[in-house]
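Asks: Next come a sequence and a model predicted from it.
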Amino acid sequence: MLNVIVTDPPRADLGQVAKLAEYGVATVHEAIGRTGYLGPAVRPNQQGTRVAGTALTVLCWPGDNLMIHAAVEYARPGDIVVITTASPNSDGAFGELLATSLRAHGVRGLVMAAGLRDTQELREMDFPAWTAHVSAQGTVKETPGSVNVPVIIGGQLIRPGDAIVADDDGVCVVPRPDVDKAVTASAARVAKEDKNRKQLADGALGVDMYNLRPKLEKVERISYAEYVKRAGEGS
């Protein structure tokens, strides 16, 4: 593993990133072609929080949080720290003290494929975190890793400076060059859903709105009495 700290990666425009936060993970993920979702294993430590920011990536050795401490020096307001390990590990590499340090530097939250601890304290201090594991097991501070290099979580490539959107549904990454396009696509999707929502509220059927009836042509409609009769014959 290359041991480096990249001090000045380009970051997505925070104004545009803030717009992504208005739409949320499910909308952004769908709008950009159902890509970028980190998967169901990365779950929120809290409920009712939605944030977006720029990725400050950290690659640690298993059971070691040295590089998280190193990353704090390079954090900028609006960042979300994204942490993974060189091989799978669930040790509690991040807790309340590191959150306190990151908050002092304007960091908006945390996404990690390793382990989180001090979960109650993090909720009480309103520091949002999304994690693959919760573990009281501590870590050491011994082995150099990297900061602001590309990392992979949930099969998704995350580069430093990419946009990260996180809420109750999970986490989505939007590549830095695609943020403007994602904002436009998300706005269009919301407008379309607003129109559909009104039709559904007025009693329209989804099978008609979405032209699904042709897909159901081979599904036979029968009465309950007929269903019971056929089910009995097949038992």
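Replies: Received, thanks.

Asks: from here on, contacts and neighbour counts on C-alpha atoms
Replies: Noted.

Asks: all helices of the protein, in order?
Replies: 14-23, 25-31, 66-72, 96-104, 119-124, 179-201, 206-209, 224-234 (DSSP state H).

Asks: Go through the first one and flag the buried ones.
Replies: Under the neighbour-count criterion of 16 or more other Cα atoms under 10 Å, helix 14-23 has 14, 16-23 buried.

Asks: here's the one I want to compare it with:
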Amino acid sequence: MSTSALYDAGPFSSPFDDADVCDISDACDRLDIPAVRTGSIKPMYQGCAPIVGTVSTVTLVPGAGAPFDSLVEAFAGADVMLVDLGGRTDVQCWGTVLATAAGLSGVRAAVVNGAVRDTSDLAEMRFPTYAAGTHPAGMRGRLVFAGAGADVLIAGRPVSPGWVVAADLNGVVFFPADRADRVLALAREIAAAERDMLARVREAGDLTTALHLMANRTDTDRR
């Protein structure tokens, strides 16, 4: 199986053709959806693909364990893995071995509330990986598997299994899956309105007119 087949962007990838995480976040605001956002979880290598998908969750905690087998079992049927380390960056829980196992299991991406390693190899694999940082030490003997399917606290707010995650260079947004179609559709509308407004600003040719256009955007335009 080729790398591109392993890490196909999947059915939720299309918003990033014409919208981004900021537009998705704004759509959640417009629809009064209780989204969870963070700018502290970032792509772990240059050129990391944006992702939109449904999260499955696993939790790891410090301890003298070997959590690899339990993690791999949790990959079954998962789309995007949300791995919770409680935001810690003094240990890590994701690298090329787990990414390879995840890809072979059909997982398309990883979002880690904590640190990862092997970023150059993850880049070579083109496995989309978002995390709070990096740490070089192995996880064996440092982490134990605490369970799967629990809510994960991101920026102090709970993210539930089955929620949608969107991630790119701007950060990460999580929101309930039952509103995904409306959120993604509105995000495209917001992005299109923004592009149209910016085109009119550039065509205005002077600062006064440009400021007037920006100050009088419609509700759809506002970000």
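Replies: Cool, the structure landed. All figures in this text were calculated on a predicted structure; none of them were measured in a lab.

Asks: So after superposing, what's the score?
Replies: After superposition, the two chains reach a TM-score (TM-score structural alignment, normalised by the length of the second structure) of 0.77; 198 aligned residues with a Cα RMSD of 2.6 Å.

Asks: if we can go back for a sec, just the closest of the buried residues of helix 14-23 of the first structure to Arg176 of the first structure, please.
Replies: Closest to Arg176 of the first structure out of those is Val17 (9.4 Å), distances taken as Cα to Cα.

Asks: what's near enough to touch Ala31 of the first structure?
Replies: Contact analysis of Ala31 of the first structure by Cα atoms under 8 Å, 6 or more residues apart in numbering lists 182, 185-186, 189.

Asks: Just put the residues you listed in TSV and tack on neighbour count.
Replies: Shown next, in TSV, are the contacts of Ala31 of the first structure (neighbours: other Cα atoms under 10 Å):
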residue	neighbour count
Ala182	25
Ala185	18
Ser186	24
Arg189	17
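
Asks: Check those residues and tell me the two furthest apart.
Replies: Maximum distance among these (Cα to Cα): 10.3 Å, for Ala182 and Arg189.

Asks: residues in contact with the residue nearest the centre of the first structure?
Replies: Residue closest to the average C-alpha location in the first structure (Cα atoms, centre = their mean): Val171, at 0.6 Å. Contact analysis of Val171 of the first structure by Cα under 8 Å, 6+ apart lists 25, 37-39, 42, 111, 130, 164-165.

Asks: ok, 7 Å please
Replies: 25, 37-38, 165 (Cα atoms under 7 Å, 6 or more residues apart in numbering).

Asks: returning to what we had before: export the helices of the first structure to CSV and tack on distance to Ile83 of the first structure?
Replies: Formatted as CSV, the helices of the first structure follow (distance: least, Cα to Cα, whole Å):
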stretch, distance to Ile83 of the first structure
helix 14-23, 20
helix 25-31, 19
helix 66-72, 8
helix 96-104, 13
helix 119-124, 16
helix 179-201, 21
helix 206-209, 41
helix 224-234, 53
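
Asks: and of the ones you listed, who's closest to Gly154 of the first structure?
Replies: helix 25-31 (14.1 Å).

Asks: And that closest one, how far out from the chain middle?
Replies: Its chain's C-alpha centre and that of helix 25-31 of the first structure lie 10 Å apart, by Cα atoms, centre = their mean, to the nearest Å.

Asks: In the second structure, which residues correspond to it?
Replies: Aligning helix 25-31 of the first structure against the second structure (TM-score structural alignment) gives residues 21-27.
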